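Peer 1: Kindly generate the corresponding structure for this input.
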Amino acid sequence: MNTKLRPKMDFDQLFAEHDADFTKSEQKIVDFFRRNMDEAPFLSAAEIAQRLNLSEATMVRFARTLGFESYPALREALQENFRSRMTHSARLRGRIHDLREAGDIFERLVASEIDYLTEAMQTLDRECLNAAVELLRTHKRVFIFGLGPSVSLVDLLHIRLTRVGKQAVRLDTSGQEILEPMLLMGKDDLLIAIGFFNLTPTMQLVLNHANQRQTPVILVTDTLGPLVSEKANVVLAARRGPVSAFHSLTVPMTIINALLLALSSADQENVMAHLDQLDQMRAKLRGAS
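Peer 2: Alright, predicted model coming up:
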């Protein structure tokens, strides 16, 4: 049976309905979910199994006991349930409450950003970062996708990539305007897709189109990697703090800055030539004014 839960279904109710079916090991999993309902949906079976000193096979059996075909199917339903409950306003209210409770809002915010950056140092896969740099180095035209708050990251990438000689194409609208530039995408191009928390229909469309055109994909994300990793050549994933919190863009912006600096180092001759040319043009512009 393939259980498909309604977005706002109570998982406590589902656990209660199957309580008599759980083994002792599976009851440990239930207890873990009940204590960690904000974090658990975004952990893999291996991560939870390690924390509980269980096997991954036990995690799979647990999902099937609940009526799911696999553990990834259960996790997808848990994430859907979480996202339906955790609205932007709820996350912001919670964040403001936490900061006020701690006292100085600015001080606590800076401290939490430092904590998230420190965590990102441990979790960002350096081999993936190196692979992303190589894709950037070897592709002239780069499409950059991002919506909502991620548009500021699109701006950053567009400016910096243009400065080092790349042809950067923005994909930062969710309407029909995004379709025309997408038609230019081909196998000799590169797509950098930026997305967090929700896998939007527009993001799905862009990723599917890139795959159809055989365009390599770099995905910058926090929790979406497991959902769309098969659509990306490289996933640059780092958590931005608790999933239920209101997030800034400090961590993904740092990842992008690291990517751009590593590109400049790997392709220094070409990058410096373009920057020198830019400086010359700026000097001429100043002289003409």
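
Peer 1: rest of the way, CA atoms for contacts and neighbours
Peer 2: Fine.

Peer 1: Distance check, the residue nearest the centre of the chain against Asp189.
Peer 2: Residue closest to the average C-alpha location in the chain (CA atoms, centre = their mean): Thr221, at 1.3 Å. Counting by CA to CA, to the nearest Å, the gap from Thr221 to Asp189 is 21 Å.

Peer 1: Same question for Gln212.
Peer 2: Using CA to CA, Gln212 is found at 13 Å from Asp189.

Peer 1: the more surrounded of the two?
Peer 2: Asp189 (22 against 12; other CA atoms under 10 Å).

Peer 1: what sits against the closest residue to the more buried one other than its chain neighbours?
Peer 2: For Asp189, ignoring the flanking residues on the chain, the nearest one in space by CA to CA, 6 or more residues apart in numbering is Arg141 at 5.2 Å. Under the criterion of CA atoms under 8 Å, 6 or more residues apart in numbering, the neighbours of Arg141 are Lys166, Gln167, Ala168, Val169, Asp188, Asp189, Leu190.

Peer 1: Enumerate every residue touching the second one.
Peer 2: Contacts here follow CA under 8 Å, 6+ apart; on that basis Gln167 touches Lys140, Arg141, Val142, Leu161.

Peer 1: now the other sequence, so there's something to compare against:
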Amino acid sequence: MTLHERIETQRGRLTKTDRALLDTLLSSPEDAVHWSGDDLAGHAGSHPAAATRLAQKLGFEGYPHLREELRQERREAQKPLRGAGDRMRAELAEHQTGTVLDTFLRAEVESLAAVAECVEQTRLDGIADAIAAADTVHVFARGNASVLTELVERRLRRFGVRVVVLDGDGRELAERLTALTAQDLVLAFAFRRPPRLLTGLLAHAAAVGARSVLVTDTLHTLDPAPDVLVAARRSDRDGFSSLTVPMAVTNALVLTLAHRHPDRTLPALDRLDSLLRTFE
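Peer 2: Just a heads-up that it's a prediction; the model follows:
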């Protein structure tokens, strides 16, 4: 079980002090892997024994074991990623027995079944409420994950939510972010490794007071960290990884928004129906 999965499992038991320790730990992972428990408690403004209590609450014998888990996860994250060709070769090697369809579906079903173990509905509730309260939702992704920005943009626009897609290079991103305010929300998607512009985006969101949400699979120790992290593994395979799991999470988020805020979303859909009749 990863550190993030341990945190998710115990989220309901975490105290204000525990959360302060975790925020400090995960917002400075490069430094935190060298801290003692007293160091962590000092940075978080907590009692020296608090780090040990947190580690034990998360299932570790003591704080050094928690720190070693964080160190190991960072070591794994820093390993060079295999190229697309190597990943596809690994994927094809898994299809030596059975059909491609059977093998693929089996892996996807297993991954989808595991989502409920690491993504709590209460977390989606909070994000849906933040979207409903935001003046504008700024959506960010790069590479294959960009498919999710199109899905989110279309779904949220139908609900009457103002959406800005943060695409383009660094200059274009900067131009779009000039309008970001504390009343806005940044919704980002990133997998395997953080895109080059993601850390700058999260830092700017924090600087202006905008809330940030990251939907990911394995990115648990970003610096700076997003305000809300939704992490669900896409599969345990080293080869091809689809967007089935994050797309399911995204659709669940959209449905949660409709469920929790029908007074906003349903009239917007009615207006859309009326406009469609007009323009058709």
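
Peer 1: tm score of chain vs chain?
Peer 2: The TM-score (TM-score structural alignment, normalised by the length of the second structure) is 0.74; 226 aligned residues with a CA RMSD of 2.3 Å.

Peer 1: what separates the counterpart of Arg157 of the second structure in the first structure from Thr254 of the first structure, distance-wise?
Peer 2: Matched by TM-score structural alignment, Arg157 of the second structure corresponds to Thr162 in the first structure. Thr162 of the first structure is 19 Å from Thr254 of the first structure, where distance means CA to CA.

Peer 1: Equivalent analysis for Leu184 of the first structure, please.
Peer 2: 29 Å.

Peer 1: quick one, strands of the stretch 151-280 of the second structure?
Peer 2: Secondary structure of the stretch 151-280 of the second structure (DSSP state E, counting those that start in this stretch): strands located at 163-165, 185-189, 211-216, 228-231.

Peer 1: which one of the ones you listed lies closest to Ser274 of the second structure?
Peer 2: strand 163-165 (21.1 Å; CA to CA).

Peer 1: Distance of the closest residue to Gly160 of the second structure other than its chain neighbours relative to Gly85 of the second structure?
Peer 2: Nearest non-adjacent residue to Gly160 of the second structure, counting by CA to CA, 6+ apart: Ala268, 5.4 Å away. Counting by CA to CA, the gap from Ala268 of the second structure to Gly85 of the second structure is 45 Å.

Peer 1: Next: Phe189 of the second structure.
Peer 2: From Phe189 of the second structure over to Gly85 of the second structure the distance is 23 Å, taken as CA to CA.

Peer 1: any chance you could map the helices in the stretch 51-200 of the second structure?
Peer 2: Ranges of helices within the stretch 51-200 of the second structure are 63-77, 84-93, 100-118, 121-133, 146-158, 170-177, 198-208, based on DSSP state H, counting those that start in this stretch.

Peer 1: returning to what we had before: tell me which of Thr162 and Thr254 of the first structure has more neighbours.
Peer 2: Set Thr162 of the first structure next to Thr254 and count neighbours by other CA under 10 Å: Thr162 wins out with 16 against 13.

Peer 1: pretty sure the more buried one is touching Ala168, no?
Peer 2: Yes: under the criterion of CA atoms under 8 Å, Thr162 of the first structure makes contact with Ala168 at 6.1 Å.

Peer 1: rewinding a little: out of the helices of the stretch 51-200 of the second structure, which is closest to His220 of the second structure?
Peer 2: Comparing the helices of the stretch 51-200 of the second structure under CA to CA, the one sitting nearest is helix 63-77, at 8.7 Å.

Peer 1: How far does the closest one sit from its chain's centre?
Peer 2: Centroid separation for helix 63-77 of the second structure versus its chain: 20 Å, with CA atoms, centre = their mean, to the nearest Å.

Peer 1: again, but for stretch 25-37 of the first structure
Peer 2: 26 Å.

Peer 1: Which strands and helices lie in contact with the lengthiest helix in the first structure?
Peer 2: Criterion DSSP state H: the longest helix present in the first structure is helix 268-288. Applying 3 or more CA pairs under 8 Å, 6 or more residues apart in numbering; DSSP states H and E, one finds that helix 268-288 of the first structure makes contact with helix 151-163.

Peer 1: For the helix it packs on, name the packing helices and strands.
Peer 2: Counting by 3+ CA pairs under 8 Å, 6+ apart, helix 151-163 of the first structure packs on strand 141-145, strand 167-171, helix 250-266, helix 268-288.

Peer 1: any idea which of the ones you listed is most buried?
Peer 2: Most buried of those by mean neighbour count (mean count of other CA atoms under 10 Å) is strand 141-145; its value is a mean of 24.

Peer 1: start and end residues in the second structure for it, please.
Peer 2: The aligned range for strand 141-145 of the first structure is 136-140, by TM-score structural alignment.

Peer 1: how about Asn198 of the first structure, what's its match in the second structure?
Peer 2: Checking TM-score structural alignment: Asn198 of the first structure goes with Arg193.

Peer 1: That match against Asp217, yeah?
Peer 2: No: counting by CA under 8 Å, Arg193 of the second structure sits too far from Asp217 to count as a contact (9.6 Å).

Peer 1: Great, nothing more from me.
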